[in-house]
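Trainee: Just the structure for this:
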Amino acid sequence: MTAPALFDLTAQAEAHARARASGMFLQELACDEILERLKAVNRQFKSVAIVTNFPQAWCVAFPNAKLIRGADLLDLQPGQHDLVIHAMALHHCNDPIGQVVQCGRALEPDGLFMGVCFGGQTLMELRSALSTAEAELRGGLSPRVTPMAEIRELGSLLQRAGLALPVADSLKIPTAYSDIYHLMQDLRDMGETNIMTARQKTFTAKSLFVQAQEIFAAQFPANEGRIACTFDLVFLSGWAPHASQPKALKPGSVTKSLQQALEEAKSSLGN
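Mentor: The predicted model follows:
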């Protein structure tokens, strides 16, 4: 049996269609961070592909890139690119490992994959406030905030996809909103509303959000009577295998212990 899809792709398309330019600030921040990381690579990339449903946030920084619409099957051809970027979409993929595998196959040997998406600490305050309010009012929970993977889980995608020299790091972005309604409007403008297949599809009583706002304000206060909210960006990078890349030593090939190496280094410094 095929497992039911976690995300509703029709709802995703509708959410993205509602997104506004004012909600692109995290997309733009992610793009700036990718550019900074590329500066450290010391290589000119000539054939770039970017998987994104918000091309307006990426096309200026990468004017010659091939922009790929996010889908279960990506419009990528094997071995055609020296850089593939999966931009702010892995957190809403039904098959994230399949996405990274497709990107890896699209790389030429020694090509670079880079990914950025929301990580597990994103909207932790909103998740907590809504869960507590719903438990108090209804005695149960509904899926209201997308579950997002932690950095270790996302980093493992690189190895599972067969990419070499995998690296994962994260960037926490603290923000503040006037209230929960302001935050939810911003998420709507970002195209990041709830698209889980199991989400409640009937009208939600206002009392839930009133209660959640009270909990939010009490547990996660910010300056000037605002509420604090965290966004967590996880950045991934890995290389298509190539003979020129550093290789791990074979088991049993080490002839000195770490202690011996440290003692020798200390001795040489003393001389």
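Trainee: Could you use CA atoms for every contact and neighbour count after this?
Mentor: Noted.
Trainee: On the three-state scheme, the closest residue to residue 155 other than its chain neighbours is what?
Mentor: Once flanking residues are discounted, residue 155 sits nearest to residue 168: 5.4 Å by Cα to Cα, 6 or more residues apart in numbering. Per DSSP: H, G, I helix; E, B strand; the rest coil, the local secondary structure of residue 168 is strand.
Trainee: Next: residue 35.
Mentor: Strictly by three-state DSSP, residue 35 counts as helix.
Trainee: List the contacts of residue 162.
Mentor: Residue 162 is in contact with 101, 104, 240, 241, counting by Cα atoms under 8 Å, 6 or more residues apart in numbering.
Trainee: right, and out of these, which lies closest to residue 64?
Mentor: Residue 64 has its nearest neighbour among those in residue 104, at 20.0 Å by Cα to Cα.
Trainee: who touches the strand or helix carrying that closest one?
Mentor: Per DSSP states H and E: residue 104 is located in helix 96-105. Applying Cα under 8 Å, 6+ apart, the external contacts of helix 96-105 come out as 72-74, 76-79, 84, 86, 90, 93, 113, 157-158, 160-163, 240.
Trainee: show me where the protein has strands.
Mentor: For the chain, the strands defined by DSSP state E occupy 48-51, 66-68, 81-87, 107-118, 164-177, 227-239.
Trainee: Check which helices and strands the second one is in contact with.
Mentor: So that's strand 66-68. Packing partners of strand 66-68 (3 or more Cα pairs under 8 Å, 6 or more residues apart in numbering; DSSP states H and E): strand 48-51.
Trainee: can you pull the contacts of residue 143?
Mentor: Applying Cα under 8 Å, 6+ apart, we find residue 143 in contact with 196, 198, 199, 200.
Trainee: before we move on, the earlier item: just flag the most distant two among the contacts of residue 162.
Mentor: It's 101 and 241 that sit farthest apart of these, by Cα to Cα, at 12.9 Å.
Trainee: Check the spacing between residue 163 and residue 262 real quick.
Mentor: According to Cα to Cα, to the nearest Å, residue 163 and residue 262 sit 32 Å apart.
Trainee: let's see this one next to it:
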Amino acid sequence: MSSVPALFDHALLAARRRRALACEQRFSDAGFLRQSAIDDLVERLEAVSRSFEHALDVDAPDEALAQALLATGKVHNASAGKGFSNADIDHPRNEADGRLGDLPENGGCYDLITSVLSLQFANDLPGTLIQLRRALKPDGLFLGALLGGDTLIELRQVMLAAESEILGGAAPRILPFGEMRDMGSLLQRAGFALPVADIDTLVVRYSNPLRLLSDLRAMGATNILRSGARQPLRRDVVMRAMDLYAHRFAEADGKVPATFQIISLSGWAPHESQQKPLRPGSARTRLADALGVPETPAGEKAGHAKPVK
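Mentor: Coordinates of the predicted model:
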């Protein structure tokens, strides 16, 4: 039996995505966050000076990113996989095992794997990253984006406050998001070479906080936490939270902000052709010579004479 806790209900995630996709126009209108992450990923890919034969966009709700990859001219074949979103009766599996259902067990099949705003739903993120690395051919590239720790921080605060005020306690309603400082280490632990993680913050302004809730529903991004998804959220709690949102966060023009943090990840499947750090002490050029400055021995402060005894 797996020891990985099943934090997220993937079957519920699949159902909510299907509901969101059923209203195509609304899903498109609320897709600004995903589109922003796709645009950034494509820009990072275009900076890579090579092409890719076979690409997979894992856990994709649609083919938007796969089509964008093909449009760059750097990718010859791209497909959109279902991953977490096919965790339903058609693909039964143990959700706690942290595996993505559309990746091969034997690995080494893809030159490029992408993931946009889905990895935050992984019950076992370290295990999922290992699976992604194994699915790449040697010198294959992984590019991903997931939501970071301060995402929806305003909504998180007012939901906790409203539920505590009315019910005397609060159930978790918003996913716990990872911190950027941990992501580079996770990539390294998963066996990726040349790992890079950075973060971008997007603040969206709404005329009414209820419109934020509407967008989250249209994205298929409402609560899938196992500990909170089964507890219906009372209307009086929601309305109190919206009052608190407007009171605490409204700006001069009456609009309220919603913060989204997007963590971008990249890493390569190891290959002997990749750059490797030099051994300590193997440098042949002094740093002082390269910088054109006098060399200061260790223990001495630059710009100060040695003390006279």
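Trainee: hmm, back to that, do you know which of the strands of structure 1 lies nearest residue 128 of structure 1?
Mentor: Comparing the strands of structure 1 by Cα to Cα, strand 227-239 comes nearest, at 11.1 Å.
Trainee: What range does that closest one cover in structure 2?
Mentor: With TM-score structural alignment applied, strand 227-239 of structure 1 matches the range 256-268 in structure 2.
Trainee: okay, now the aligned residue in structure 1 for residue 44 of structure 2: neighbour count?
Mentor: Applying TM-score structural alignment, one finds that residue 44 of structure 2 aligns to residue 37 in structure 1. As a burial measure, residue 37 of structure 1 scores 14 neighbours (other Cα atoms under 10 Å).
Trainee: rewinding a little: output the strands of structure 1 as TSV; include the columns mean neighbour count and distance to residue 3 of structure 1.
Mentor: Listed next are the strands of structure 1 as TSV, based on neighbours: other Cα atoms under 10 Å; distance: least, Cα to Cα, whole Å:
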stretch	mean neighbour count	distance to residue 3 of structure 1
strand 48-51	24	25
strand 66-68	19	26
strand 81-87	24	24
strand 107-118	23	23
strand 164-177	16	28
strand 227-239	22	26
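Trainee: Now tabulate these in TSV and tack on distance to residue 21 of structure 1.
Mentor: Converted to TSV, the strands of structure 1 look like this (distance: least, Cα to Cα, whole Å):
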stretch	distance to residue 21 of structure 1
strand 48-51	19
strand 66-68	18
strand 81-87	17
strand 107-118	19
strand 164-177	18
strand 227-239	18
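Trainee: Tell me which of those sits nearest to residue 5 of structure 1.
Mentor: For these, the distance to residue 5 of structure 1 is smallest for strand 107-118, at 19.2 Å, taking Cα to Cα.
Trainee: residues in structure 1 aligned with stretch 176-184 of structure 2?
Mentor: With TM-score structural alignment as the criterion, stretch 176-184 of structure 2 aligns to 147-155.
Trainee: Quick check: closest non-adjacent residue to residue 196 of structure 1.
Mentor: residue 7 (4.4 Å).
Trainee: any idea what that neighbour aligns with in structure 2?
Mentor: Aligned counterpart of residue 7 of structure 1 in structure 2: residue 8 (TM-score structural alignment).
Trainee: Residue 229 is in contact with that match, correct?
Mentor: No. With contact defined as Cα atoms under 8 Å, residue 8 of structure 2 does not reach residue 229; the gap is 9.1 Å.
Trainee: So for the two, which sits in the more crowded spot?
Mentor: Taking other Cα under 10 Å, residue 8 of structure 2 and residue 229 do not tie; residue 8 has more neighbours (22 against 18).
Trainee: follow-up on the earlier one: who has more neighbours out of residue 163 and residue 262 of structure 1?
Mentor: Counted by other Cα under 10 Å, residue 163 of structure 1 and residue 262 do not tie: residue 163 has more neighbours, with 22 against 11.
Trainee: Against residue 113 of structure 1, how distant is that one?
Mentor: Computed as Cα to Cα, the residue 163 of structure 1 to residue 113 of structure 1 distance reads 8 Å.
Trainee: burial of the counterpart of residue 232 of structure 2 in structure 1, as a residue count?
Mentor: Correspondence of residue 232 of structure 2 to structure 1, assessed by TM-score structural alignment: residue 203. Neighbours of residue 203 of structure 1 under the rule other Cα under 10 Å: 6.
Trainee: got the contact list for the match of residue 7 of structure 1?
Mentor: Contact analysis of residue 8 of structure 2 by Cα under 8 Å, 6+ apart lists 121, 122, 123, 224, 225, 226.
Trainee: Show me which of these is closest to residue 275 of structure 2.
Mentor: residue 122 (30.7 Å).
Trainee: Tell me the counterpart of that closest one in structure 1.
Mentor: Correspondence of residue 122 of structure 2 to structure 1, assessed by TM-score structural alignment: residue 93.
Trainee: any idea what the residue nearest to residue 155 of structure 1 aligns with in structure 2?
Mentor: So, by TM-score structural alignment, residue 168 of structure 1 is matched to residue 197.
Trainee: For residue 247 of structure 2, see how far away that match is.
Mentor: Here residue 197 of structure 2 is placed at a distance of 35 Å from residue 247 of structure 2 (Cα to Cα).
Trainee: next one: residue 232 of structure 2
Mentor: 25 Å.
Trainee: Can you name the residues that contact the residue nearest the centre of structure 1?
Mentor: Geometric centre of structure 1, nearest residue: residue 117, 1.4 Å, by Cα atoms, centre = their mean. Shown in contact with residue 117 of structure 1 (Cα under 8 Å, 6+ apart): 87, 88, 89, 90, 91, 233, 234, 235.
Trainee: Provide the count of other residues in contact range of the fifth one.
Mentor: In this case it means residue 91 of structure 1. Residue 91 of structure 1, neighbours per other Cα under 10 Å, totals 19.
Trainee: And the fourth one, by the same measure?
Mentor: Residue 90 of structure 1: 24 surrounding residues under other Cα under 10 Å.
Trainee: again with the third one
Mentor: Other residues near residue 89 of structure 1 come to 19 when the count uses other Cα under 10 Å.
Trainee: ok, and the closest non-adjacent residue to it?
Mentor: Per Cα to Cα, 6+ apart, closest to residue 89 of structure 1 is residue 117, 6.0 Å.
Trainee: That neighbour corresponds to which position in structure 2?
Mentor: That one, residue 117 of structure 1, aligns with residue 146 by TM-score structural alignment.
Trainee: And the match of residue 44 of structure 2, how far from residue 115 of structure 1?
Mentor: According to Cα to Cα, residue 37 of structure 1 stands 11 Å off from residue 115 of structure 1.
Trainee: try residue 80 of structure 1
Mentor: Counting by Cα to Cα, the gap from residue 80 of structure 1 to residue 115 of structure 1 is 18 Å.
Trainee: No further queries at this time; thank you.
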